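[1] okay, sequence plus prediction incoming.
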Amino acid sequence: MSENAATLLANLQAEIARACRIARRDPAGVTLVAVSKTRPVEDILPLVEAGHMVFGENRVQEAQAKFPALREQYPGLQLHLVGQLQSNKADDAVALFDAIHSLDRPSLVTALGKAMDKAGRRVPCFVQVNVGEEEQKGGCAIADLPALLGQARAADIPLAGLMCVPPADIEPAPFFAFLDKLARDHGLADEQPWGRSMGMSGDFATAIMLGATHVRVGTALFGSRAAN
């Protein structure tokens, strides 16, 4: 299992490096977030033992059940929340995660700001943008982005950048390019654009070529999930 995990990780890192070469980017500028949602600890451990230390979870409760013991054993492990966050879970999320990728509404800004004040801990947040304007999907409306960014700044929430999940079964490149433009338009500081959390197992290479700084990859590292 460990050998297989190490091979999958090495292959994925090689694909990331290749995409970076094509885009004339430094691979060090791309963070691989291994999305371990629904995966048991015994599936996560081989990747950690192979040297990977950045993981993503979709749900606070699941992460609470899996990662505290792992972090005691591997203190350098980083945990990102890549799924939607309920406002009533803000305290738990601030206590547990090193980054949150799904800040998408004013009520969550308020909840996270209060939670960070209470904990004395500022957790970097990506603002999720609904680039495909899909009613069923999380993310702030494109027109609401400037106001939400202002509210986050007022709440002293560290802004890491922008995040998106493009519509399924549609070429993702235009959506990645659009998020990259939004990040540059709204986050340019000291000539360094904000982070762009975009790209998953099937399209991370395209996302990297269009500016992704964080790619969220699960299946390419862990294999397909069993059908329910």
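    Arrived safely. Owing to the predicted nature of the structure, the values given are computational and were not obtained by experimental measurement.
[2] going by C-alpha atoms from here, please, whenever you check contacts or count neighbours.
    Fine.
[3] what about the helices in this protein?
    Secondary structure of the chain (DSSP state H): helices at 2-23, 41-49, 60-73, 90-96, 106-119, 145-154, 173-187, 204-209, 219-222.
[4] now, of these, which is deepest in the fold?
    Counting by mean count of other Cα atoms under 10 Å, helix 204-209 has the highest mean neighbour count of the helices of the chain, with a mean of 23.
[5] can I get the helices of the chain in JSON lines with distance to Val30?
    Shown next, in JSON lines, are the helices of the chain (distance: least, Cα to Cα, whole Å):
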{"stretch": "helix 2-23", "distance to Val30": "8"}
{"stretch": "helix 41-49", "distance to Val30": "18"}
{"stretch": "helix 60-73", "distance to Val30": "23"}
{"stretch": "helix 90-96", "distance to Val30": "23"}
{"stretch": "helix 106-119", "distance to Val30": "26"}
{"stretch": "helix 145-154", "distance to Val30": "23"}
{"stretch": "helix 173-187", "distance to Val30": "14"}
{"stretch": "helix 204-209", "distance to Val30": "8"}
{"stretch": "helix 219-222", "distance to Val30": "16"}
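[6] among those, which is nearest Gly139?
    helix 145-154 (9.6 Å; Cα to Cα).
[7] by how many degrees do the closest one and helix 173-187 diverge?
    Counting by axes from the mean of the first three to the mean of the last three Cα atoms, to 10 degrees, helix 145-154 points 50 degrees away from the direction of helix 173-187.
[8] contacts for helix 145-154, please.
    104-106, 109, 113, 127, 129, 158-159, 186 (Cα atoms under 8 Å, 6 or more residues apart in numbering).
[9] presented hereafter is structure B, for comparison with structure A:
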Amino acid sequence: MTPENALPTTRPMPGALAAVEADIVRACQQARRDRTSVTLIAVSKTFDAETVTRTIVAGQRVFGENRVQEAKAKWPGLMSAYPDLELHLIGPLQSNKAKEAVALFDAIHSVDRPSICEALSREIRSQKKRPELFVQLNTGEEPQKAGVAPLEADAFIASCREKYGLEISGLMCIPPVDDAPAPHFALTAKIAARNGLKNLSMGMSADFATAIQFGATHIRVGSAIFGHR
């Protein structure tokens, strides 16, 4: 696997983005959903600004990064040049990075513990900026993975709202690599529905069509657009 701080050698081709778009349209048709109900997040982690720019020129406007520091180094210049871009934090967030995250990102998909809630609540009040917030679930209850266990999700969402005053937009999940993704997507959708959450961040390059079938509103696609890292 390519180290996080190494530059990848594969560069995106406009045809790759078009192919992903065609697959999204097809999945939406099969699910009898409007294409506009699904936001494509192009996951640009480890790819340099020059590479990302080619994807922007090809028409993509919503991007995802895993690390606050990498995004801080790469995105201010891009967002200045292209003011209509939208940036999502899809990787883990440390509470000491909450100030930078709220300042830089339009959405944060990794709300998963009280310390993050407290830090985000403080920075949202201080900066008067409200990024869209997703609670991250650990649907496989994998010990090495971040996220809230399914049985604890209802209480955690309630705490986000009532104790910390956070407006939660939706849920995010990453199914275990060796599991069929459909049951994890179904569980995430079920938890979202009973908590009145409309947004579902689920599905990546290999399984986004399945995620769309289960109601994904945001899909996080990296390698299918940019190539392997």
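    Nice, I can see it. Just so we're clear, the structure is a prediction, and the values are computed from it rather than from any experiment.
[10] map Lys99 of the second structure onto the first structure.
    In the first structure, the residue matched to Lys99 of the second structure (TM-score structural alignment) is Asp91.
[11] what sits against its match?
    For Asp91 of the first structure, the contacting residues are 112, 115-116, 119, by Cα under 8 Å, 6+ apart.
[12] please redo it, this time with the cut-off set to 6 Å
    Ala115 (Cα atoms under 6 Å, 6 or more residues apart in numbering).
[13] corresponding residue for Leu81 of the first structure in the second structure?
    Counting by TM-score structural alignment, Leu81 of the first structure corresponds to Leu89 in the second structure.
[14] wait, its match sits on Ile108?
    Yes - if you go by Cα atoms under 6 Å, Leu89 of the second structure and Ile108 touch, sitting 4.7 Å apart.
[15] neighbour-wise, which of those two wins?
    Ile108 (27 against 24; other Cα atoms under 10 Å).
[16] isn't the more buried one right up against Leu87?
    No - using Cα under 6 Å as the test, Ile108 of the second structure is too far from Leu87 to be in contact (9.0 Å).
[17] coming back round to it: check the contacts of helix 145-154 of the first structure and tell me the two furthest apart.
    Farthest apart among those - using Cα to Cα - are Gly113 and His186, which lie 20.5 Å from each other.
[18] quick one: contacts for the match of Leu81 of the first structure?
    64-66, 108.
[19] what about the residue nearest the centre of the second structure, distance to Leu151 of the second structure?
    Here the mean C-alpha position of the second structure is nearest to the C-alpha of Ile90 (Cα atoms, centre = their mean), at a distance of 3.9 Å. Here the criterion is Cα to Cα, to the nearest Å. By it, Ile90 of the second structure lies 22 Å from Leu151 of the second structure.
[20] Asp48 of the second structure now?
    In this view, Asp48 of the second structure and Leu151 of the second structure are 39 Å apart by Cα to Cα.
[21] compare the two (neighbour count), which wins?
    Between Asp48 of the second structure and Leu151, counting by other Cα under 10 Å, Asp48 is the more crowded of the two (17 against 12).
[22] now the equivalent of that one over in the first structure. Nearest residue, chain neighbours left out?
    Alignment note: Asp48 of the second structure maps to Pro40 in the first structure; criterion TM-score structural alignment. Distances taken as Cα to Cα, 6 or more residues apart in numbering put Lys66 closest to Pro40 of the first structure, at 7.5 Å, once the chain neighbours are dropped.
[23] quick one: what's aligned to the one you found in the second structure?
    So, by TM-score structural alignment, Lys66 of the first structure is matched to Lys74.
[24] what's around Gln86 of the first structure, how many residues?
    So Gln86 of the first structure, with other Cα under 10 Å, has 13 neighbours.
[25] returning to what we had before: from Val82 of the first structure, how far out is the match of Asp48 of the second structure?
    Between Pro40 of the first structure and Val82 of the first structure the distance, using Cα to Cα, works out to 17 Å.
[26] repeat that for Trp194 of the first structure.
    In terms of Cα to Cα, Trp194 of the first structure sits 17 Å off from Val82 of the first structure.
[27] and if you look at Glu133 of the first structure?
    Counting by Cα to Cα, the gap from Glu133 of the first structure to Val82 of the first structure is 19 Å.
[28] then Ala95 of the first structure?
    Here the criterion is Cα to Cα. By it, Ala95 of the first structure lies 15 Å from Val82 of the first structure.
[29] what does Ala93 of the first structure give?
    Separation of Ala93 of the first structure from Val82 of the first structure (Cα to Cα): 11 Å.
[30] can you check Glu62 of the first structure too?
    The gap separating Glu62 of the first structure from Val82 of the first structure is 12 Å, by Cα to Cα.
[31] what's the counterpart of Asp169 of the first structure in the second structure?
    Using TM-score structural alignment, the equivalent of Asp169 of the first structure in the second structure is Asp178.
[32] how long is stretch 151-162 of the first structure end to end?
    End-to-end for stretch 151-162 of the first structure, by Cα to Cα: 15 Å.
[33] how far is that stretch from where the chain is centred?
    16 Å (Cα atoms, centre = their mean, to the nearest Å).
[34] swap in stretch 77-91 of the second structure?
    Worked out by Cα atoms, centre = their mean, stretch 77-91 of the second structure lies 13 Å from the chain centre.
[35] stretch 101-109 of the first structure now?
    14 Å.
[36] residue range for that stretch in the second structure?
    Taking TM-score structural alignment, stretch 101-109 of the first structure hits residues 109-117 over in the second structure.
[37] the residue nearest to the centre of the second structure against Val111, yeah?
    No - here Ile90 of the second structure does not reach Val111: they are 9.9 Å apart, not a contact under Cα under 6 Å.
[38] sorry, back to before: need the contacts of Leu89 of the second structure in a markdown table (columns: distance to Ser37 of the second structure).
    Below are the contacts of Leu89 of the second structure laid out as a markdown table (distance: Cα to Cα, whole Å):
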| residue | distance to Ser37 of the second structure |
| --- | --- |
| Gly64 | 18 |
| Glu65 | 22 |
| Asn66 | 24 |
| Ile108 | 19 |
